[in-house]
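Q: Only the shape, not the letters, is given here:
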């Protein structure tokens, strides 16, 4: 099937063609006709499947089928997202596909001044893409009215629940008119998602285009069992020896992101950290530099696990495994998108063995191990069921001579593994 086979206007087909797309992805193929019928939808789709266009295109078409209201435009489409980054991604998607249509869209999220957002909303917006907290702020200040919303989208619903937004979501839903179309998208399923779907959806059409809680088949996965003190050396070696031009690296903490970023810069690798303590301006600059190729590595906490839309991202590295197995699927879903091949590498130490076991239980398969990394490695005890406590005694480290860290290889050059001895500045 082609996009031209769907009931989309010439303006929308032109915008799609300008992006170089001819054939819809499976989620788009299934969701667009159903949404155009006005049905409620419960969609389970892995990240990178094109789900944003799957609801953006038909909603723009439905708006186009109706008379344009007088100014100021009332909000007729509300799209809720869990993070600022995802809100901006969806907003840009709306602008991209609606560029030939006379509709106004606005993005509402925290972390930036509220006054410019108030001014834009007061001018009128047909479509609002928002995070829950800032949206409620504008509503409480009586700058935003949701009484004429006709289409409501809850994007990344599972992440919304993980981040504790369920009360805010219920407050927002209570402000919407009873008669409306509801679309709920979730990358993974859980009992809480089913309960939420029962509350807000009316006779929904269920759409699933991937196995529940599964990684995309286009992503090759590898595990490097390695002692924690050698993780940074191995990562630096992989980037330099493989001449990687773009890699998204996930760490567990904000402090860890900043520390690793500084260490990789000392190794000669251009990189930036992305986490919740960064200002919105710094986060936008980091993403733009990463997408444009000005930096090679983006070191991120799980704030970046959802909504990052990076064309053909080749590599994702789990420097730290996530505490929640489902987040592994979201992380590696940043690569292997839209049919492209990708590689997901996890650097796993002994204390993370229980996390790896949970991930493999979720995936229902074992992730291949790399037997010889050239670095000191560990034997992962997959029978581990819980992490070591802080009181667990650890053997004293063996003495190592101080050494200097060799920088990452320049693109096009070969590089041997860095020394295995511990860095004096670590």
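A: Perfect, I can see it now. Just so you know, these numbers come straight off a predicted model, no measurement behind them. Numbering: from 1, shown residues only.

Q: alpha carbons only for contacts and neighbour counts from here, please
A: Noted.

Q: can you tell me which residue is nearest the centre of this structure?
A: residue 306 (1.8 Å; Cα atoms, centre = their mean).

Q: Just list the residues touching that residue, thanks.
A: Residues counted as contacts of residue 306 (Cα atoms under 8 Å, 6 or more residues apart in numbering) are 47, 86, 156, 330, 331.

Q: Most neighbours among those, which one?
A: residue 47 (29 neighbours; other Cα atoms under 10 Å).

Q: what about it, is that helix, strand or coil?
A: At residue 47 the chain is in coil, as set by DSSP: H, G, I helix; E, B strand; the rest coil.

Q: ok, the nearest residue to it once chain neighbours are set aside to residue 362 distance?
A: Among residues not flanking residue 47 along the chain, residue 333 sits closest, at 5.4 Å (Cα to Cα, 6 or more residues apart in numbering). Remark: distance between residue 333 and residue 362 (Cα to Cα, to the nearest Å) = 15 Å.

Q: Could you do residue 344 as well?
A: 16 Å.

Q: neighbour-wise, which of the two wins?
A: Remark: of residue 344 and residue 362, residue 344 carries more neighbours, 24 against 17, as counted by other Cα under 10 Å.

Q: Name the SS class of the more buried one, please.
A: Applying three-state DSSP: residue 344 is strand.

Q: Quick one: list the elements packing against the helix or strand containing residue 257.
A: Per DSSP states H and E: residue 257 is located in helix 254-266. Counting contacts by 3 or more Cα pairs under 8 Å, 6 or more residues apart in numbering; DSSP states H and E, helix 254-266 packs against helix 231-241, strand 271-274, strand 297-300.

Q: same for the first one, what does it pack against?
A: The contact analysis (3+ Cα pairs under 8 Å, 6+ apart) places helix 231-241 against helix 254-266.

Q: starting at the chain centroid, how far to the helix it packs on?
A: Relative to its parent chain, helix 254-266 has a centroid offset of 21 Å by Cα atoms, centre = their mean, to the nearest Å.

Q: Which positions within it qualify as buried?
A: By neighbour count on 16 or more other Cα atoms under 10 Å, the buried set for helix 254-266 is 254, 256, 257, 258, 260, 261, 262, 263, 264, 265.

Q: the inter-axis angle of that helix versus helix 231-241?
A: Here helix 254-266 points in a direction 40 degrees away from that of helix 231-241 (axes from the mean of the first three to the mean of the last three Cα atoms, to 10 degrees).

Q: Provide a list of residues in contact with residue 15.
A: 96, 97, 98, 99, 100.

Q: let me fix that: residue 187
A: 44, 45, 46, 47, 156, 157, 158, 213, 330.

Q: Mind putting those into CSV with distance to residue 299?
A: Formatted as CSV, the contacts of residue 187 follow (distance: Cα to Cα, whole Å):
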residue, distance to residue 299
44, 28
45, 26
46, 22
47, 19
156, 22
157, 25
158, 23
213, 24
330, 16
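
Q: secondary structure element for the residue nearest to residue 101 when sequence neighbours are not counted?
A: Distance criterion Cα to Cα, 6+ apart; nearest residue to residue 101, sequence neighbours excluded, is residue 11 at 6.8 Å. Residue 11 is located in helix 10-18, with elements delineated by DSSP H and E.

Q: and the comparison structure, right after this:
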């Protein structure tokens, strides 16, 4: 099955509950090995799914554990040796344990790839292929993604066979429950603008996204200096530090969590009132993932973006992807200073671009051949586009 749905729509329950039900309907010997394997791109998301399995499979007698990198292997190895029915893992740590002969996957009945689009973004494709290579041919495979980039088609073609396509929402759409707006502001005034925005009492719990790990640390430090309780999470933080920051954020001890894209993938915290894009993402699809942290499970939310002159092309890419214009906030203390940022270079219409001075024919042929070769090389495989399709609105 190929499922496409935004974050916060209940995908975890949608695949865990049926898997648990089928495993209980078809009992297996205690030493059968792993029967269900769930791969996720981040430690936080793996831990979150593990918590949900603990709730959904309570009193079932099924054993589950979570393995991921960034922590010692000893406890994970002990859990695996004790026996596991449902295994949640990140690709890197799973491949490491497979190489040591500590994980048996030859009897896996259910294989789930969660957040497959982010798996590709983070370069996990080789590890995924190694895992798929040892799985039995007869299995049920479920692939879930919040967006549907062209690059996902070859992966789907490799792991799925005649899949049922289910789209719970429009691909790469932003939920209507999220009120989106953008502030045009010079880069050097973003810090003051962030403090201004966080001064609104309506911002009860916020995630601030930065493009880099260093930027996350810097923003969190600057907020703390301004007496705003904030913590940063990113891949360079120790796992215990990240979990502690998430716990404090969830419990309300920290009002603002500053995060990078990958670190925020496992955040499932209710009551997030605002998502603030301090830096616009390079990849427009990351915008959809970011703002999906708010307005979860049918609630309302607000997504605010700070856009400098150098980021205006990114904003246009986001608007093309979500197929709507993001309203611009006109009245804010730094609105008149946006001219300090370099304006985005407007793109010429295709007709105007074609009316350029004539070039020698040999140079024209060389320039025309290169885009054609690039397009043919980048064309995605269509093998995964077959199968059945169902849409849930």
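A: Structure's in. What do you need? Predicted model, so just to flag it, every value in this text is computed and none were measured.

Q: How close are the two chains, by TM-score?
A: Once superposed, the chains reach a TM-score of 0.85 (TM-score structural alignment, normalised by the length of structure 2), with 344 aligned residues with a Cα RMSD of 1.4 Å.

Q: Just give the nearest non-adjacent residue to the counterpart of residue 102 of structure 2 in structure 1, would you?
A: Aligning on TM-score structural alignment places residue 102 of structure 2 opposite residue 143 in structure 1. Excluding its sequence neighbours, the residue lying closest to residue 143 of structure 1 (Cα to Cα, 6+ apart) is residue 118, at 6.5 Å.

Q: I'd assumed residue 141 was in contact with that neighbour.
A: No: judged on Cα atoms under 8 Å, residue 118 of structure 1 makes no contact with residue 141 at a distance of 9.7 Å.

Q: More neighbours: these two, which one.
A: residue 118 (16 against 9).

Q: residue in structure 2 matching the more buried one?
A: So, by TM-score structural alignment, residue 118 of structure 1 is matched to residue 77.

Q: Work out for me the element that match sits within.
A: helix 74-82.

Q: what's the following helix or strand after that helix?
A: strand 86-89.

Q: between the next helix or strand after that next one and helix 74-82, how many degrees?
A: Per DSSP H and E, strand 86-89 of structure 2 leads on to helix 91-99 as the next helix or strand towards the C-terminus. Interaxial angle of helix 91-99 of structure 2 relative to helix 74-82 (the same axes, to 10 degrees): 50 degrees.

Q: Dump the contacts of residue 15 of structure 1 into a markdown table; add neighbour count and distance to residue 185 of structure 1 as well.
A: Below are those laid out as a markdown table (neighbours: other Cα atoms under 10 Å; distance: Cα to Cα, whole Å):
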| residue | neighbour count | distance to residue 185 of structure 1 |
| --- | --- | --- |
| 96 | 17 | 21 |
| 97 | 22 | 19 |
| 98 | 22 | 21 |
| 99 | 15 | 24 |
| 100 | 14 | 26 |
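
Q: okay, those in JSON lines with secondary structure and distance to residue 150 of structure 1 next?
A: Listed next are those as JSON lines, based on DSSP: H, G, I helix; E, B strand; the rest coil; distance: Cα to Cα, whole Å:
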{"residue": "96", "secondary structure": "helix", "distance to residue 150 of structure 1": "22"}
{"residue": "97", "secondary structure": "helix", "distance to residue 150 of structure 1": "19"}
{"residue": "98", "secondary structure": "coil", "distance to residue 150 of structure 1": "18"}
{"residue": "99", "secondary structure": "coil", "distance to residue 150 of structure 1": "21"}
{"residue": "100", "secondary structure": "coil", "distance to residue 150 of structure 1": "22"}
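
Q: What's residue 248 of structure 2 aligned with over in structure 1?
A: Mapped onto structure 1 by TM-score structural alignment, residue 248 of structure 2 lines up with residue 289.

Q: how about that match, what does it touch?
A: residue 295 are the contacts of residue 289 of structure 1 under Cα under 8 Å, 6+ apart.

Q: Please name the residues that touch the equivalent of residue 205 of structure 2 over in structure 1.
A: Matched to structure 1 by TM-score structural alignment, residue 205 of structure 2 sits across from residue 246. For residue 246 of structure 1, the contact set (Cα under 8 Å, 6+ apart) comprises 290, 293, 295, 296, 297, 313, 314, 315.

Q: By neighbour count, which of these wins?
A: Counting by other Cα under 10 Å, top hit in the contacts of residue 246 of structure 1: residue 297 with 27 neighbours.

Q: quick one: that residue and residue 247 touch, right?
A: Yes: in this structure, residue 297 of structure 1 is within contact of residue 247 by Cα under 8 Å, at 4.9 Å.

Q: Overlap of the contact sets of those two?
A: Contacts common to residue 297 of structure 1 and residue 247, judged by Cα under 8 Å, 6+ apart, are absent.

Q: Aligned counterpart of residue 277 of structure 2 in structure 1, please.
A: Aligned partner of residue 277 of structure 2 by TM-score structural alignment: residue 318.

Q: same deal with residue 131 of structure 2?
A: The alignment partner of residue 131 of structure 2 in structure 1, by TM-score structural alignment, is residue 172.

Q: can you tell me how far its match sits from residue 47 of structure 1?
A: In terms of Cα to Cα, residue 172 of structure 1 sits 25 Å off from residue 47 of structure 1.

Q: Quick check: the aligned residue for residue 235 of structure 1 in structure 2?
A: Aligned against structure 2 by TM-score structural alignment, residue 235 of structure 1 finds its counterpart in residue 194.

Q: okay, now that match: neighbour count?
A: So residue 194 of structure 2, with other Cα under 10 Å, has 17 neighbours.

Q: And for residue 383 of structure 1?
A: 9.

Q: What ranges does the stretch 101-250 of structure 2 have for its strands?
A: Secondary structure of the stretch 101-250 of structure 2 (DSSP state E, counting those that start in this stretch): strands located at 110-113, 140-145, 164-167, 178-184, 206-209, 230-233.

Q: so which of those strands comes closest to residue 373 of structure 2?
A: strand 140-145 (29.2 Å; Cα to Cα).

Q: what comes into contact with that closest one?
A: Contact with strand 140-145 of structure 2 is made by 1-6, 11, 109-117, 156, 159-160, as judged by Cα under 8 Å, 6+ apart.

Q: so residue 69 of structure 2 touches residue 42, yeah?
A: No: Residue 69 of structure 2 sits out of contact with residue 42 when judged by Cα under 8 Å, with a separation of 9.1 Å.

Q: tally of neighbours for residue 157 of structure 1?
A: 26.

Q: Now which residue in structure 2 aligns to it?
A: Under TM-score structural alignment, residue 157 of structure 1 pairs with residue 116 in structure 2.

Q: so who does its match touch?
A: 40, 41, 143, 144, 145, 152.

Q: What is the neighbour count of residue 179 of structure 1?
A: 10.

Q: Spatially nearest residue to it (excluding sequence neighbours)?
A: residue 150 (7.3 Å).
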